[in-house]
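1. Please work out how this folds:
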Amino acid sequence: MTMIAGIVLFVSFFLLLLFGAPIALAIILSSVATFLLIVPFDVAILTSAQRMVTGIDNFTMLAIPLFVLSGIIMNNGGIAFRLVNFAKVLVGRLPGSLAHTNVVGNMLFGSISGSSVASAAAMGRIMTPMQTNQGYKKTYSAAVNIASAPTGLIIPPSSVLIVYSLVSGGTSVAALFMAGYIPGILWGLAVMVVAYFMAKKEGYSISETPNTKDKVYIVGSAIPSLFLIVIVIGGIVAGIFTATEGAAVAVLYATLLSLIYKSLKVRDIPAILKETIEITGMILFLITASALFSLVMSYIGLPEALSRALLSITENQIGIILIMIAILLMIGTFMDITPAVLIFTPIFLPVAQTFGMDPVHFGMVVCFALCIGNMTPPVGSALFVGCSVAEVRIENVIKTLLPYFAAVIIVLLFVAFIPQISLFLPNLFGL
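-> This is a model prediction of the structure:
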């Protein structure tokens, strides 16, 4: 019965996606259809409704709309431009310096905004004209922006890590946040290495370096924006406030900072709140749908069955991890990261735990692998936004993106097979 129910669950889900159904609706309909195979109609409907409601009845979940709101405020608050100038100071002497500025800018702004799309859009709008004026190819500029935009999903604060915490049974958010720093920075450095060699090959120039006085001013103007990370992450790690309270602090700080910069007007607030509601509604609907999906999988014993199937292929830990990574990379190419985390964490986490894999380490592997899907077709959101902002066709950028894709995959393998890359900081802070 488990096999039949599992086939119905996934076949109906992918068929609905194939016919263009919204992913949340596809999850709900396939879950209910599978439930009807094994329980009476009234029980299936009542249980489904209850599970969908309880799936988002969690205080930690409140952090998601608050982090979304803070990210949108910062995206509209003039913070991105100050971070770009700060990034120039850090990497302005490297060949292809504007590309490296783009990468560092994405790492900084992406971590603050928590959105690869917002980061790709903000950095692309600022950096692409500058790079074009310096003679950079648009495909090169777009590829650098696209490849580095997802770093903000790994470097905290990150709503993706909060979602993983919830679905993995309460893995510490503070530990996950600290675990995200080194993998996220390694991702950015890998992109910079590829950008460096491509810039040397193309002969791209080095930008003019600001004088000492300008450097001091640029760093000083960027410090208030960077201080947001210190306040939020420092407060969560130190136990001063929870992740949800930290998100509320981020909203307050971002609002005050944007008002001080005079880049946020009172008339902008309704549009910001509307965008927040739309994004939050989409995320929470996906979460509540995926909660039902997880219940059905658990009810029919699918995670255990798939665990046994994987272990029947090989009992070698390296082989199992490679299989899971391959599946996650494939899933990430056509499924958004939030539902993918919600659906596949309950399937793969029990397998990882049979090898004694730490849930924090496994969370980094899952989120890192799925985030790569942001830069790949057919549904890579950073890919579409980056190409749109740079005004280039996707098919023209793909070839330039391939070396970046390979570099990020190599970093993923390091993260997967060297646990201390993820666990060093959490262990250091006793999390």
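
2. Could you use CA atoms for every contact and neighbour count after this?
-> Noted.

3. Buried residues, the longest helix along the chain. List them.
-> Counting by DSSP state H, the longest helix found in the chain is helix 269-300. Residues of helix 269-300 classed as buried by neighbour count (16 or more other CA atoms under 10 Å): 272, 276, 279-280, 283-297, 300.

4. Run the chain-centre distance for it.
-> 16 Å (CA atoms, centre = their mean, to the nearest Å).

5. For the stretch 201-350 of the chain, which segments count as helices?
-> Listed in chain order, the helices of the stretch 201-350 of the chain (DSSP state H, counting those that start in this stretch) span 212-237, 243-260, 269-300, 302-313, 317-334, 337-354.

6. should've said the stretch 51-200 of the chain
-> Under DSSP H, counting those that start in this stretch, the stretch 51-200 of the chain gives helices at 63-75, 79-91, 97-113, 116-133, 138-148, 151-154, 159-167, 173-179, 181-202.

7. Another for comparison:
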Amino acid sequence: MALATLFILLTLFLFFGVPVAVSLGLASLVYIMMAGMPDVLLIHTMIGGIDSFPLLAIPFFILAGHLMNTGGITTKIFAFARALVGWLPGGLGHVNVGASVIFAGMSGAAVADAGGLGNVEIKAMREAGYDTDFSVGVTAASSTIGPIIPPSLPLVIYGVMASVSIGELFAAGLIPGLLMAASLMAMVAWYARARNYPKDSGISLCNIWITFKQAFLPLLTPVIIVGGIATGVFTPTEAAIAAVCYAMFLGLVVYKTLNWKHLVRVSMDTIETSAAILMIVAAAAVFAWILTSNQVAVHLGDAMLGMTTNKTVLLLIMMVMVLAIGLFMETIAAITILVPVLLPIALKAGIDPVHLGILVILNLMLGLLTPPVGMVLFVLSEVSGVKFERCVKATMPFLVPLIIVLLLITFFPQIALWLPTTVYR
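-> Got it, this is the predicted structure:
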């Protein structure tokens, strides 16, 4: 009875728009009181849920992304990407994807990518005569590369929740992220041929060299982060701190685009974002503890394994569950709820948890591009001045290449597992 009440209350709270952290916390508190447990258990479990060293990476990665945005780093990245691939048919569409790949190595969040690069990209594409719908669609889709290519905030959360090496998860995300970029560039090429989109400019090695020199120092950010983790120089948390120090060095010393007023504003934004994420993680820790103590995952796993023992079929069933949750819930919240349920099933079926993590995050990225939540769509609607409904319609075609990549990684796990196996195992 108490467990049924937990799920009913959670569903009702979320339906009526109660914040996810509050919904999880209140529903869990009602369960604890109905079960006759001391209410102080809620606080102890919440504190234990965020008492984790790897979670320190979250505010630092968020701060690094904010510093890069505020310091004008995005314009240098866009200029370099424009010189590099702008000569292709539909040039600015390819530039859009290329810039997202580069920025992914700095921000680790789709919303940061959409907000930071979106304004620059859509403005440039409009001025060049591209359709607004195409500009918004490719910008939205390419922003989902950010949480797949390391560093990645969702992968950090997943790693903590699943007790999986964050370094392995980062390594596993690199090839799928590049595959996403390649599939989106193929889609852009198809649009360019069908609509006769122009090349942005002729290829110029001189221009590539000039913009590369201007963007060289920002481009070192992912090298420092990923290289440092891969070589064992520092942990993912220490890598996040190194990224912040490097971003401050670029903004304060090299480019002089940051001042103390900027730092205060950026710090406050980081505190607000980090607090919201960690509250969700803390509340989800209580929810996960309740599910574990009632063996919900075990019973669900037995039911699913009773249907089939085929790993691929099980993954497809789980991906449908993730997609359904992702349509209605923000990424971090969805991860914290889904991992305690799906991970035991995956382990029982012999599915690699690193492989599962990449699939879950990539699947949840589709939720950022679909209503009713669609956080990236809301951001781009604000940035571009286009109605939300039109943003949804513009983005729909670009879901096709992303779904194809998701299916490829589902059927061929080595796409994600080859690099972490080679480096870490």
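
8. TSV please, covering the helices of the stretch 201-350 of structure 1 and showing distance to Pro403 of structure 1.
-> Shown next, in TSV, are those (distance: least, CA to CA, whole Å):
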stretch	distance to Pro403 of structure 1
helix 212-237	30
helix 243-260	36
helix 269-300	32
helix 302-313	31
helix 317-334	16
helix 337-354	22
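
9. Out of those helices, flag the one nearest Val193 of structure 1.
-> Distance to Val193 of structure 1, taken as CA to CA, is lowest for helix 317-334 among the helices of the stretch 201-350 of structure 1, at 22.2 Å.

10. Which position in structure 1 pairs with Ala4 of structure 2?
-> Correspondence of Ala4 of structure 2 to structure 1, assessed by TM-score structural alignment: Ile7.

11. and that match, how many residues sit next to it?
-> Using other CA atoms under 10 Å, Ile7 of structure 1 has 13 neighbouring residues.

12. roughly how far apart are it and Leu37 of structure 1?
-> As for Ile7 of structure 1, its distance to Leu37 of structure 1 is 12 Å (criterion: CA to CA, to the nearest Å).

13. Could you do Gly220 of structure 1 as well?
-> Per CA to CA, Gly220 of structure 1 is found 63 Å from Leu37 of structure 1.

14. now Ile398 of structure 1
-> In terms of CA to CA, Ile398 of structure 1 sits 44 Å off from Leu37 of structure 1.

15. For those two, indicate the residue with more neighbours.
-> Ranked by neighbour count (other CA under 10 Å), Ile398 of structure 1 and Leu37 place Ile398 first, with 17 against 14.

16. Which part of structure 2 matches the helix or strand harbouring the more buried one?
-> Using DSSP states H and E, Ile398 of structure 1 sits in helix 394-417. Mapped onto structure 2 using TM-score structural alignment, helix 394-417 of structure 1 spans residues 388-411.

17. Okay, now that stretch: how far is its last residue from its first?
-> Using CA to CA, the end-to-end distance of stretch 388-411 of structure 2 comes to 34 Å.

18. what do we get in structure 1 for Ile148 of structure 2?
-> By TM-score structural alignment, Ile148 of structure 2 lines up with Ile154.

19. Does that match touch Met178 like I think?
-> No. In this structure, Ile154 of structure 1 is not within contact of Met178 by CA atoms under 8 Å, at 10.0 Å.

20. Those two: which is more packed in?
-> A direct count of neighbours by other CA under 10 Å for Ile154 of structure 1 and Met178 places Ile154 higher, at 31 against 26.

21. separation between the more buried one and Met127 of structure 1?
-> For Ile154 of structure 1, the distance to Met127 of structure 1 (CA to CA) stands at 22 Å.

22. Determine the set of other helices and strands touching the helix holding Ile398 of structure 1.
-> Judged by 3 or more CA pairs under 8 Å, 6 or more residues apart in numbering; DSSP states H and E, helix 394-417 of structure 1 is in contact with helix 138-148, helix 181-202, helix 359-371, helix 381-390, helix 420-428.
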